[in-house]
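K.L.:
Okay, sequence plus prediction incoming.
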Amino acid sequence: LPGLIVLDTGKDFSTFGQLVILILLQCGGLGIMTMSTMFAFLVGKRISLRQRLIMQESLNQFSIGGLVRLAKYILIFTAVIEVVGAIILFFCWQKIYSPLQALYLAVFHSISAFCNAGFSLFSDSIMRYKGDLIINLTFVVLIILGGIGFLVLLELFQYGKNGALSLHAKLALKISLILILIGFIIIFFIESNNPSTLGDLNFPEKIYGSIFQSVTARTAGFNTIHIGSMQNATLFLIIILMFIGASPSSTGGGI
């Protein structure tokens, strides 16, 4: 789900079309097998052995034991994170838009950010909010939580019980942090004097923009500064970050 579009999602699609896009990106973020498991729960259907084997492969598990419970955790984590994100965005936007419109925008962008989809109902992505700390931070946290992987989220949730993280979780967290820091530093220093991107912004906005682009480049596709105006070195960095992508069993793609 890279967020690449040939039509303006907010202007060229009806509300129904936008809802279809929202459902599709939610399915893509969770994975088809997790979604099918959810529907099986709702109708009270048993999960077959074949479905469990497919889930085992899609979630990178070594055995089929506990897969249904894992799918339940994934659905719960997703619902809680997206609802919290939507609530925060709603309170940011309810000062600007009507309550119903603010709620719609908040839900759409919370799901899009957590699923690392990059779809926005604003024509300029998130560029109009490049100076808003809360909106920037909310998007960044949603993208990171979606990108580190459901298995890592589960381990973090159970950290107090188990007392230790697996090698996979440690690698996912450390590499994500390293890539974000490297991307932030390079983008900040290369683009700080570019008047078409960060050059005309104040210092806090330069920090917000650099961190946001470092996080979103790997998996999501949102932007708060103009991508086409970036220096070639920055674009090359973004290509590398996109190629690396997100962690296994996450809502994002990559190697």
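P.N.:
Here it is on my side, so go on.
K.L.:
alpha carbons only for contacts and neighbour counts from here, please
P.N.:
Noted.
K.L.:
Which stretches in the chain count as helices?
P.N.:
Per DSSP state H, the chain carries helices over the ranges 9-12, 15-30, 32-43, 49-58, 67-93, 99-114, 133-147, 150-157, 159-162, 167-191, 203-219, 232-244.
K.L.:
If you count contacts, what does the last one end up packed against?
P.N.:
Helices and strands in packing contact with helix 232-244 are listed as helix 167-191, helix 203-219; criterion 3 or more CA pairs under 8 Å, 6 or more residues apart in numbering; DSSP states H and E.
K.L.:
Could you check the shortest one and say which residues are buried?
P.N.:
Looking back up the chat, that one is helix 203-219. Neighbour counts using 16 or more other CA atoms under 10 Å place 205-219 of helix 203-219 among the buried residues.
K.L.:
which of the residues you listed lies closest to residue 51?
P.N.:
Nearest to residue 51 among the buried residues of helix 203-219: residue 219, at 27.6 Å, using CA to CA.
K.L.:
Could you verify my assumption that that closest one touches residue 240?
P.N.:
No. Counting by CA atoms under 8 Å, residue 219 stays clear of residue 240, with 11.3 Å between them.
K.L.:
For stretch 30-47, which outside residues touch it?
P.N.:
27, 51, 54-55, 58, 68, 71-72, 74-75, 115, 250-251 (CA atoms under 8 Å, 6 or more residues apart in numbering).
K.L.:
Please compare the first structure with the one that follows:
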Amino acid sequence: MHSTKSARRHLSPPIVIAGSFLLLIILGTLLLKLPVATTQPITWTDALFTATSATTVTGLSVFDIGTTLTLFGQIVLLILIQFGGIGLMTFAVAILMMFGRKVGMQNRIYIQESFNEQSIGGMVKLVRRILLFVVIAEGLAICLLAVYWSADFGWGKGIYYSIFHVISAFNNAGFSLFPDNLIQFAGDPVVIFILSSLFIVGGIGFVVVTDICTKKSFRKWTLHTKMMISGTLLINAVATLVLLILEYHNPHTIGNFSFAKKLLVSYFQAVSPRTAGFNAVTIGDMEDSSLLFTMFLMFIGGGSASTASGIKLTTFIVVIFATIHYIRGIPEPHLFGKSIKIDVLIRSLAITTLSIFVVMGSLFLLTITEKLPLLALAVEVFSAFGTVGLSVGITADFSDIGKVLLCIVMFIGRIGPLTVFFLLLKKRKESYHFPYDQVHTG
């Protein structure tokens, strides 16, 4: 018993975080393979793929969720999405608090690592705030959407559809019970704004939401919060304009819509790739330029300590501003009157570099295992890494090897490439340094 506790104590946070996701995926696979979970038999590979996609809140699917999964299967999917989005460790700490148990130091460290917090203090309070925010945000959205959808589907289906899509949206999963995802609601501002508000807030990050709620003044917000809010507003506005221009005359997407509807759908398709995965148009019908731009948005992703993935918006901003400041001859990048530490810059460069290797490496392997168009494969890979779920409709055509490769990419995208490499490579501290020498670059 003592040795078990001692071993548990020495488990690093990356191992525990990765292990919690793996545990959810395994349990989800077993549950989805049960006959009671599906209307028709599915393979073990498809069960694994679906469980991985739900746990990593991706949304890629090899079959139609609404018709293939039974009510039991859909509830399993929802639980995986909720636990995967918020984090299993968060729920574990919540259960301890619920039963009046003391939250130990090790559990606080795990929570700190999960939400990338600098200090270990206030972790229990942070968990309380997160869970309260989740309950309020999802509860309010479910009520609003249920009232609206009850007119079309009746109260029973209206409530259930609302619960499913709200949980899927808030956790940036992108799973839908409708065969065409949300295409039938392309011109419906109520559905579009309720669901988009959920995945934008969920993708901003719980730490940012907590900071905004506790500090009413913009000047008092942390640099991270200022970067996330400003960056989100800017990138969403630019992405909406870009997609509106690129798709304006495309008759297969928004070309035949009124200007108001074009703007609405462009907005939705601009915010969804970071990293919600819902679609109001058929992704395969979009222009190649729009698909490339969408892949760029999927690669950036949302915020740290959120339900989103990708390299994260703050990572992208740090790298961009560091480059701009270097070109201008400014030795230390700064934003909003605050300097950015060199270790943050190096971490951002490491995340970006490793992410490029993961995406390009997996894309290279898929070009060997799958006989599918390169652009279509690229969309799937970027979507899997960003845990987005947008697809040009080829996911079901992947071989078993291809599906497993995508599962690995989704897993890496959710827990982060740095976490994966920390697991594979032992960190060591050097108490010495070698002499400097000139290296020619650029």
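P.N.:
Arrived safely, thanks for sending. Small disclaimer: the values here were computed from a predicted structure and weren't measured.
K.L.:
Residue 143 of the second structure versus the equivalent of residue 208 of the first structure over in the second structure, what's the distance?
P.N.:
Using TM-score structural alignment, the partner of residue 208 of the first structure in the second structure is residue 264. Using CA to CA, to the nearest Å, residue 264 of the second structure is found at 23 Å from residue 143 of the second structure.
K.L.:
Also residue 415 of the second structure?
P.N.:
For residue 415 of the second structure, the distance to residue 143 of the second structure - CA to CA - is 32 Å.
K.L.:
repeat for residue 165 of the second structure
P.N.:
12 Å.
K.L.:
Settle it for me: which of these two has more neighbours?
P.N.:
It is residue 165, of residue 165 of the second structure and residue 143, that has more neighbours when counted by other CA atoms under 10 Å, with 24 against 15.
K.L.:
Contacts only, for that one.
P.N.:
Residue 165 of the second structure neighbours (CA under 8 Å, 6+ apart): 175-177, 195.
K.L.:
residue in the first structure matching it?
P.N.:
Here residue 165 of the second structure is matched to residue 109 in the first structure, going by TM-score structural alignment.
K.L.:
Let's have the contacts of stretch 30-47 of the first structure in JSON lines, adding neighbour count.
P.N.:
As requested, those are exported to JSON lines (neighbours: other CA atoms under 10 Å):
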{"residue": "27", "neighbour count": "17"}
{"residue": "51", "neighbour count": "15"}
{"residue": "54", "neighbour count": "13"}
{"residue": "55", "neighbour count": "21"}
{"residue": "58", "neighbour count": "15"}
{"residue": "68", "neighbour count": "18"}
{"residue": "71", "neighbour count": "20"}
{"residue": "72", "neighbour count": "16"}
{"residue": "74", "neighbour count": "19"}
{"residue": "75", "neighbour count": "16"}
{"residue": "115", "neighbour count": "30"}
{"residue": "250", "neighbour count": "25"}
{"residue": "251", "neighbour count": "30"}
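K.L.:
so which of these comes closest to residue 92 of the first structure?
P.N.:
Of all the contacts of stretch 30-47 of the first structure, residue 115 has the smallest distance to residue 92 of the first structure: 20.5 Å, by CA to CA.
K.L.:
Residue 251 of the first structure versus the closest residue to the closest one other than its chain neighbours, what's the distance?
P.N.:
Closest residue in space to residue 115 of the first structure, ignoring its immediate chain neighbours: residue 29 at 4.6 Å, by CA to CA, 6 or more residues apart in numbering. Separation of residue 29 of the first structure from residue 251 of the first structure (CA to CA): 4 Å.
K.L.:
Any chance you could list residues touching both of the two?
P.N.:
With CA under 8 Å, 6+ apart, residue 29 of the first structure and residue 251 have common neighbours 114-116.
K.L.:
okay if I get the residues you listed as TSV plus distance to residue 228 of the first structure?
P.N.:
Formatted as TSV, these follow (distance: CA to CA, whole Å):
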residue	distance to residue 228 of the first structure
114	25
115	24
116	21
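K.L.:
residues contacting residue 170 of the second structure?
P.N.:
By CA under 8 Å, 6+ apart, the contact list for residue 170 of the second structure reads 138, 195, 198-202, 307.
K.L.:
rerun at 7 Å
P.N.:
198-199, 202 (CA atoms under 7 Å, 6 or more residues apart in numbering).
K.L.:
For residue 20 of the second structure, what is the enclosing helix or strand?
P.N.:
helix 13-32 (DSSP states H and E).
K.L.:
which residues in the first structure does that helix align to?
P.N.:
Going by TM-score structural alignment, helix 13-32 of the second structure sits over no part of the first structure.
K.L.:
What about the residue nearest to residue 115 of the first structure, how many residues nearby?
P.N.:
Neighbours around residue 29 of the first structure, by other CA under 10 Å: 27.
K.L.:
Distance of the residue most central in space within the second structure relative to residue 353 of the second structure?
P.N.:
Of all residues in the second structure, the one closest to the mean position by CA atoms, centre = their mean is residue 308, 2.5 Å from it. Using CA to CA, residue 308 of the second structure is found at 19 Å from residue 353 of the second structure.
K.L.:
With residue 203 of the second structure instead?
P.N.:
Distance from residue 203 of the second structure to residue 353 of the second structure, counting by CA to CA: 22 Å.
K.L.:
More neighbours: which of the two?
P.N.:
More neighbours surround residue 203 than the other of residue 203 of the second structure and residue 353, with 29 against 13 (other CA under 10 Å).
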